[in-house]
Each structure stands twice: as structure tokens, then as C-alpha cells.
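In: got a structure for you, letters missing:
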């Protein structure tokens, strides 16, 4: 769950803009896909994010990015909702979504597996704790690559 320097800087720039608009910054992602670079900013709010919300945040963040110029080449800025399977990144996320079903992915196999699905118990002593078939499984946070809400139908 490590971040790049660019993602950290963009996070610093975006947090005040997003919070002043009454929203939460969920994540910042800077990735290369094919020949193109993308800077993705994921925002959320309790009643859900609209296209107007995304456009407003992009319009406020874009000039600040141009001024600070943290990315030395061309890229696409995308602002969107994290979706129903939103990632859990901050300690507050783990508390807020305790009791929900999550999918935990690890960098390397733990007990022969790299993916675990279960009920989130929380982030306890730097471990992601989930309940699987009545047994709690503690996964060290430094071994976890991602934790996402699992969509239930």
C-alpha cells in the first residue's frame, strides 16, 4: 500500500480542495496504461458523488497542479467516485466499514493464498483482521497490497 512521491504531493494539494467542498479524498493514483499516464483522484461523500462534483474538483485542482508542476510530462487528470468496491486506505476507513465484507490482497502468499474474503473486523495492531468462516485471520498491514469492499448482491 505504498504511494509514490507524486501521489503524496497530489494528495497534499487535493485534501484541502476536496474537504472544503464537503467531500472525502479516498485515494490518488498515478499510473501508466499503455502509452499514457493517468492521475486519478477518487472522491466520495455520504450521498454519493455526481458528475458535477467531479468536474468542480478537477477545475479547482487543475490550476494548482499546473502551478506546482509535479509531473514533468503529459498526463490525463481524472476525478471520480471510488465505486462500490472502494479501497480502504485510512484507519478511519477500517473502523467505518467494520462488519462489511472485504477482499484483501497481499503482495506474496500467506498460508498459500494471496486473496482473502471475509467480514472486516478492523485494523488492529497494524494488522487487517477479517472473519472467515467463524475464524479471525490477521494479515500484517505491510504484507497487504489492497483492501476493497466486496460487492454483495
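Out: Perfect, I can see it now. Nothing here was measured: the structure is a model prediction, and the numbers come from that model.
In: C-alpha only now, for contacts and for neighbours.
Out: Will do.
In: which residues does residue 24 contact?
Out: Contact partners of residue 24, counting by C-alpha atoms under 8 Å, 6 or more residues apart in numbering, are 15, 18, 43, 44, 45.
In: Leaving out the residues flanking it, which one is nearest to the third one?
Out: Think residue 43. Nearest non-adjacent residue to residue 43, counting by C-alpha to C-alpha, 6 or more residues apart in numbering: residue 25, 4.7 Å away.
In: so what secondary structure elements neighbour the longest helix seen in the chain?
Out: The longest helix of the chain (DSSP state H) is helix 51-68. For helix 51-68, the packing partners by 3 or more C-alpha pairs under 8 Å, 6 or more residues apart in numbering; DSSP states H and E come out as helix 5-20, strand 76-80.
In: Please compare the first structure with the one that follows:
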């Protein structure tokens, strides 16, 4: 339901989740576009999606829920191939399933990407070095803010 709304405005779906928090259910739709999404654009997508969901028969989500549409944020997750490709040259954070070089968490600039690996340029106190990771070993990846 959301894809046609986004396509009409050259936005893309970054993530979607349906979660229970506290006593309520939340349908969260994260959207983005090159240059970022504005609050007004989130409101426009929220209103259009709300209308579609309300008009759907049968109701795709029978229980009561809150609809939230927001930007992906500065530290948005990298899930799809397009997310990774857009992140080349940017600072990212990755978590691994198993330790590599004695640790499971790495941050650095995404320097290279293949279908099976990614390479980070990691700065430490004295140098910058490249570390290659098997993509199947990555549990999570997201953009990060470099300090």
C-alpha cells in the first residue's frame, strides 16, 4: 500500500515495523529520499497511507494501532542493497554475529562493496587501515555519526 504513494513522490521505503510497545501497537514506516525527508513530506505520506489503510477491505491490520511515518534518521539501518550502495564513502557501524580480530563491533568509512564482502577504512590513533568483512557475517549495519 505504501509503495505507490512513495513512488509518486520519488521517495523510498527505508524500513517498516509493526511492534507492540507498552499497551499499544505501532505501525512505523520509515521513508527517505536523496537529500532527506521533511516533516511535511512525512505528514503527507502518513495522511495518504492512513486513508488507504482505512479504506482497505478486509482490514489488513485488524487490531487498533498507531501509524507513525518518519524519516530514516541520521543513523538509519542499512538493509537493502541500495542502502549499502548509497552508503559507500560514508561512516558506518557494523555488528557481527561472531568476533573478527577479537571484536564484534566496528566503525569506519565504507570503502568498497561486493556481492559477498564489504571493506571498511578504519582509523585508529596512528593510522587508517582496511578491514574486509564477509557480508553474511554482518548481523546489523547502519549509518553512524563520526566523533
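Out: Alright, I've got the coordinates. Predicted model, so just to flag it, every value in this text is computed and none were measured.
In: tm score of chain vs chain?
Out: With the length set by TM-score structural alignment, normalised by the length of the second structure, the two chains reach a TM-score of 0.80; 139 aligned residues with a C-alpha RMSD of 2.1 Å.
In: re the thing from before, from residue 16 of the first structure, how far off is the residue nearest to residue 43 of the first structure?
Out: 9 Å (C-alpha to C-alpha, to the nearest Å).
In: Show me which positions of stretch 40-50 of the first structure end up buried.
Out: 40, 41, 42, 43, 44, 45, 49 (16 or more other C-alpha atoms under 10 Å).
In: coming back round to it: matching the residue nearest to residue 43 of the first structure against the second structure, which residue comes up?
Out: In the second structure, residue 25 of the first structure lines up with residue 13, judged by TM-score structural alignment.
In: Spit out the contact partners of its match.
Out: Counted by C-alpha under 8 Å, 6+ apart, residue 13 of the second structure has contacts 3, 6, 29, 30, 31, 32.
In: Longest strand of the first structure, counting residues only.
Out: strand 113-124 (DSSP state E).
In: Mean deviation, it versus the second structure?
Out: Once fitted to the second structure, strand 113-124 of the first structure is off its aligned match by 2.3 Å on average (mean C-alpha distance after the TM-score superposition for the first structure).
In: That strand - contacts with which helices or strands?
Out: Checking 3+ C-alpha pairs under 8 Å, 6+ apart, strand 113-124 of the first structure ends up next to helix 91-96, strand 101-110, strand 127-132.
In: now the residue of the first structure most remote from its centre: how far from residue 14 of the first structure?
Out: Distance from the C-alpha centroid of the first structure, by C-alpha atoms, centre = their mean, peaks at residue 134 (27.6 Å). The spacing between residue 134 of the first structure and residue 14 of the first structure, counted by C-alpha to C-alpha, is 40 Å.
In: how about residue 86 of the second structure, what's its partner in the first structure?
Out: So, by TM-score structural alignment, residue 86 of the second structure is matched to residue 96.
In: Tell me which residues touch its match, please.
Out: Counting by C-alpha under 8 Å, 6+ apart, residue 96 of the first structure makes contact with nothing.
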